[in-house]
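Enquirer: Let me see the structure of the following:
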Amino acid sequence: MEHLAWMAWTWQTGAFFALVAGLLALLTTLAVNRPEIARPGILGITTTRGDRLFITLLGSAFIHLAWLGLVGPELEIASGLALLYAAAVFRWV
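Expert: A predicted model of the protein is given here:
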């Protein structure tokens, strides 16, 4: 990762982007093999898997930013909350 040193990347940042890329590849594979049906959730809007992934990533970013601002840099609990949030979004939204 020497050629990316100007970006101040850490292994955690690289792992996050690899995870997002993996999720996008998984969603693409699922869409090809098992075409999705958009479904309405508790928000009253019709969402697909990709929509729910976007809502999850956006909400998780807000959870982590709020945690950093209100509590501090220990993000383990915030990550746990974000995983619970992701499960709820994919189940009910």
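Enquirer: When you work out contacts or count neighbours from here on, use the C-alpha atoms and nothing else.
Expert: Fine.
Enquirer: ranges for the helices of this protein?
Expert: For the chain, helices defined by DSSP state H occupy the ranges 11-33, 49-70, 76-92.
Enquirer: now the angle between helix 76-92 and the second one, please.
Expert: It refers to helix 49-70. Relative orientation of helix 49-70 versus helix 76-92 (axes from the mean of the first three to the mean of the last three Cα atoms, to 10 degrees): 150 degrees.
Enquirer: one more to put side by side:
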Amino acid sequence: MIDLSWMAWTWPTAIFFIVIFAMLAGMGAWEYLSPGGSPRTGILRFETTRGDRLFVSLLGSAFICLGWLWASELSLWYALIVCAAFVLLVFRTV
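Expert: Predicted coordinates:
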């Protein structure tokens, strides 16, 4: 078992960063196997690639979670549902 007490991390925090790393590694592997990712112009009217859309979705999800913490007493698990919907929306339309 990994001891995370040296940095006062919790398991949810560690899982969060592991998931971010896994997403970046997965996108890197996808780009290696299928270079280019067919850039496209979406509703923001500028050309984006898969990596751009991942960056926008991660940044937007961070702001959603911060806003959730500021505006709500509900669990962040509900914000995760909103973030998942946001990621799908970004990858579909941006």
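Enquirer: Need the TM-score between these chains.
Expert: Here the TM-score for the pair of chains, by TM-score structural alignment, normalised by the length of the first structure, is 0.90; 92 aligned residues with a Cα RMSD of 1.3 Å.
Enquirer: hang on, the earlier thing: export the helices of the first structure to CSV and tack on mean neighbour count and distance to Leu4 of the first structure?
Expert: Formatted as CSV, the entries for the helices of the first structure read as follows, by neighbours: other Cα atoms under 10 Å; distance: least, Cα to Cα, whole Å:
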stretch, mean neighbour count, distance to Leu4 of the first structure
helix 11-33, 12, 10
helix 49-70, 16, 23
helix 76-92, 15, 26
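Enquirer: Please convert the ones you listed to TSV, extending it with distance to Gly41 of the first structure.
Expert: Written out in TSV, the entries for the helices of the first structure read as follows (distance: least, Cα to Cα, whole Å):
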stretch	distance to Gly41 of the first structure
helix 11-33	19
helix 49-70	10
helix 76-92	6
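Enquirer: out of these, which comes closest to Leu43 of the first structure?
Expert: Of all these, the one in closest proximity to Leu43 of the first structure, counting by Cα to Cα, is helix 76-92 (8.7 Å).
Enquirer: other SSEs contacting that closest one?
Expert: Under the contact definition 3 or more Cα pairs under 8 Å, 6 or more residues apart in numbering; DSSP states H and E, helix 76-92 of the first structure sits against helix 49-70.
Enquirer: Contacts for the helix it packs on, please.
Expert: For helix 49-70 of the first structure, the external contacting residues (Cα atoms under 8 Å, 6 or more residues apart in numbering) are 27, 36, 38, 73-75, 78-79, 81-82, 85-86, 89-90, 93.
Enquirer: in the first structure, which residue is closest to the centre?
Expert: Leu57 (3.1 Å; Cα atoms, centre = their mean).
Enquirer: dump the residue contacts of Thr10 of the second structure.
Expert: Thr10 of the second structure makes contact with Leu4 under the criterion Cα under 8 Å, 6+ apart.
Enquirer: Which residue in the first structure aligns with it?
Expert: Using TM-score structural alignment, the partner of Thr10 of the second structure in the first structure is Thr10.
Enquirer: Thr49 of the second structure and Cys65 of the second structure: what is the separation?
Expert: 24 Å (Cα to Cα, to the nearest Å).
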